[in-house]
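*Asks:* Test case, fold it:
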Amino acid sequence: MTPEEIARRTELACEAAFTAASDLDLEVTDTEVLHEAFSVVVRLSPTPVVARIPVVHPPGTTAEQVEERQCRELDVAGWLHEHGVPTTRPSPLVPPEPVRQDGFAITFWELVETTPDHQAYRAADPEVAAALHLALAAYPGELPFLAPFNGALAAMVEAAEGSPLLSAQDVDRLHAQWHALAPVLADEDAFQARFGPTTVQPIQGDTPVHNVIRSPRGLVFADFEDVCRGPVEWDLAGLGAEAVAAYDEAVENLDLRRTDPRLVEAMDAARRVQAVASLCLVPQLPLLEQGLAPLVQQWREQDVTLRI
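*Replies:* Below is the predicted model:
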């Protein structure tokens, strides 16, 4: 997409959020884009409400699948908030459900004020992931197993073949790693058959230390669209040995297990496959290319053998 096309997509998303909010009897006189990447996040002034509108989707994603993810996110975030976890919560001014408007699926959230040091994706200490995992472990709802891996990733791996950023050798390697990992991570039964009775629990699904808002009341967890069941190592994948060690130190006084080195290795490998396959999304989100380029180069330079 060209910059003009992306700007138009953002404009249409804002218009849809304005219309949907007005139809829900929210007072809206102005919209302000707070953030845009995979989703457009829009402040709806003067009401203390933020609309979140996904605009980048893996190939083959249906409207129903988008809304299923949103429903899981709304339910988990609402549950966490009710249980005292500092989390962005669904706006109490509207029903906690996605709204479809002009082709967009929109969710509405309570505004969280930020502090001057807030920066999107700026990492928090690994200890906060341990605190979140402790809270999530009690979540009673049903969740899919490793949704980011078992959902759209197969289609993304296939679509990545068309990326000009990957050589034929890269594509062959990506397919080989996907086919090695997929049977082992397909479901909880297959996973535990390979790794034994390892604890699997609700997890955030997308690196919780990078998905926090710095607010006057402290760190606030956000972005639960990939929430699922899985090993906690998935939420730590790619953070490195120091972060994993800090996490393990943090869980010493919590009712959580330490990380398993085998799972750290397996989840790191699965995340690398996910990152490389995400090149198929560059046409929808060109800024991804710059962010993914060093990860792809590291992947090329790493040992091709998967010890799982």
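*Asks:* C-alpha only now, for contacts and for neighbours.
*Replies:* Fine.
*Asks:* how about the host helix or strand of Leu263: buried residues?
*Replies:* According to DSSP states H and E, Leu263 maps onto helix 261-277. Neighbour-count burial for helix 261-277 flags 263-277 (criterion: 16 or more other CA atoms under 10 Å).
*Asks:* same check, this time on stretch 211-229
*Replies:* 211-214, 219-229.
*Asks:* Stretch 38-57 now?
*Replies:* Within stretch 38-57, the residues that qualify as buried are 39-45, 47-56, counting by 16+ other CA under 10 Å.
*Asks:* can you list contacts of that stretch?
*Replies:* For stretch 38-57, contacts defined as CA atoms under 8 Å, 6 or more residues apart in numbering pick out 9-10, 13-14, 17-18, 26-35, 37, 91, 104-111, 281, 284-285.
*Asks:* this one as well, want them side by side:
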Amino acid sequence: MESWELRRAIEAGRATAVALGLHADDAVVINNSDRVVLRLAPCDVLARVAPSEHLADSRFEVEVACRLADVDAPVAEVEPRVDPRVYVHGDFAVSLWSYYEPVEAEIAPADYADALMRHHVALRQIDLDAPHVTDRVAGALREVNDQERSPELPDADREFLSRTLSSLSAAISAESSGDRLLHGEPHPGNLLNTKRGPLFVDLATCCRGPVEFDLAHAPEAVGMHYAGADPALIHQCRALGWAMFSAWRWRQADHMPDRAHWRAEGLNRVRTALDRHGPG
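*Replies:* The predicted structure is shown next:
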């Protein structure tokens, strides 16, 4: 979020906690993207604050977390001192989560793969209505193909992203050997190293698709420790993931700070992935 919106989001997160009886005199920004994550003190609660247009996504995230907590998944849990729901404060959707003190050590690729495997096992134990990866691609395509939604996207880049999203989505659908529930974006920023072990966060991206789509968001070495994964499919999914990321950044309604940088960087990452591994 940009600075003007960030200030309002911080106050929304803090005010929500106070209204629920939590002591929240201070708020420290842990992460700021299209949503903001705050550590509230001294109650030691994590607040996830999103623009109200993402209310449905926030509710879905809380539902996923509650389902997974019942099957001992390696995920962060909703704050137990309040009702497990999303609270609306002004123009923002606020959810409250347990805070986990981070362990200052890098997660080894084998441990990363083990956490993802356990997460996938837990996901197989729950019944959840989640979109398919191709549904998410279709959403990205709508943003790219509609000039009113992405008016600043140059024509050449619009054609490139549209072609890439369409072709890779079709190829991945054809080559996948089986779909299952996924985290959706288990990149290093969404895996916390805690005293309880690695825990996944940002569960609103849960979707259905091949495990390779999840592995494409992890460091490349992780795939080598995940039994049965298809390296070629991981590479295709990595290019698709960056194409989707780039599409979101060109939305007129995008809330990511420093969008000019990430618009250019997203396109560069897509081209790099295609150059390294080929579009098909």
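*Asks:* thinking again about what came up before, counting by contacts, list what the helix holding Leu263 of the first structure packs against.
*Replies:* Helix 261-277 of the first structure is packed against helix 153-159, helix 168-185, helix 232-236, helix 287-301, with contacts defined by 3 or more CA pairs under 8 Å, 6 or more residues apart in numbering; DSSP states H and E.
*Asks:* quick one: the third one aligns where in the second structure?
*Replies:* Using TM-score structural alignment, helix 232-236 of the first structure corresponds to residues 211-215 of the second structure.
*Asks:* That stretch vs the first structure, average distance?
*Replies:* Its matched residues in the first structure lie on average 1.0 Å from stretch 211-215 of the second structure after superposition (mean CA distance after the TM-score superposition for the first structure).
*Asks:* Run the chain-centre distance for that stretch.
*Replies:* Relative to the centre of its chain, stretch 211-215 of the second structure is centred 13 Å away, using CA atoms, centre = their mean, to the nearest Å.
*Asks:* Name the stretch among the helices and strands packed on helix 261-277 of the first structure that sits most buried.
*Replies:* Counting by mean count of other CA atoms under 10 Å, helix 232-236 has the highest mean neighbour count of those, with a mean of 25.
*Asks:* For the helix or strand just after it, list every residue counted as buried.
*Replies:* With elements assigned by DSSP H and E, the helix or strand that comes after helix 232-236 of the first structure is helix 241-250. Using 16+ other CA under 10 Å as the test for burial, helix 241-250 of the first structure gives 243-244, 247-248, 250.
*Asks:* Which strands or helices does helix 241-250 of the first structure pack on?
*Replies:* Other helices and strands packing on helix 241-250 of the first structure, by 3+ CA pairs under 8 Å, 6+ apart, are helix 127-136.
*Asks:* run the last query once more with 10 Å
*Replies:* helix 127-136, helix 232-236, helix 261-277 (3 or more CA pairs under 10 Å, 6 or more residues apart in numbering; DSSP states H and E).
*Asks:* quick one: the last one to the second structure mean distance?
*Replies:* Read it as helix 261-277 of the first structure. Per aligned residue, helix 261-277 of the first structure averages 3.0 Å (mean CA distance after the TM-score superposition for the first structure).
*Asks:* can you give me the angle that helix makes with helix 168-185?
*Replies:* 140 degrees (axes from the mean of the first three to the mean of the last three CA atoms, to 10 degrees).
*Asks:* Neighbours of Ala105 of the first structure, how many?
*Replies:* 23 (other CA atoms under 10 Å).
*Asks:* what's the matching residue for it over in the second structure?
*Replies:* Match for Ala105 of the first structure (TM-score structural alignment): Ala93.
*Asks:* For that match, list the residues it contacts.
*Replies:* The contact partners of Ala93 of the second structure, by CA atoms under 10 Å, 6 or more residues apart in numbering, come to 9, 12-13, 16, 35, 48-59, 86-87.
*Asks:* On the three-state scheme, it is what?
*Replies:* With DSSP: H, G, I helix; E, B strand; the rest coil as the basis, Ala93 of the second structure sits in strand.
*Asks:* Need the residue closest to the centroid of the first structure.
*Replies:* For the first structure, Asp206 is the residue whose C-alpha lies nearest the centre (CA atoms, centre = their mean; 3.7 Å).
*Asks:* Now which residue in the second structure aligns to that one?
*Replies:* Asp206 of the first structure maps onto Glu185 in the second structure, with residues paired by TM-score structural alignment.
*Asks:* show me what contacts its match?
*Replies:* Going by CA under 10 Å, 6+ apart, Glu185 of the second structure touches 191, 200-207, 213-218, 241.
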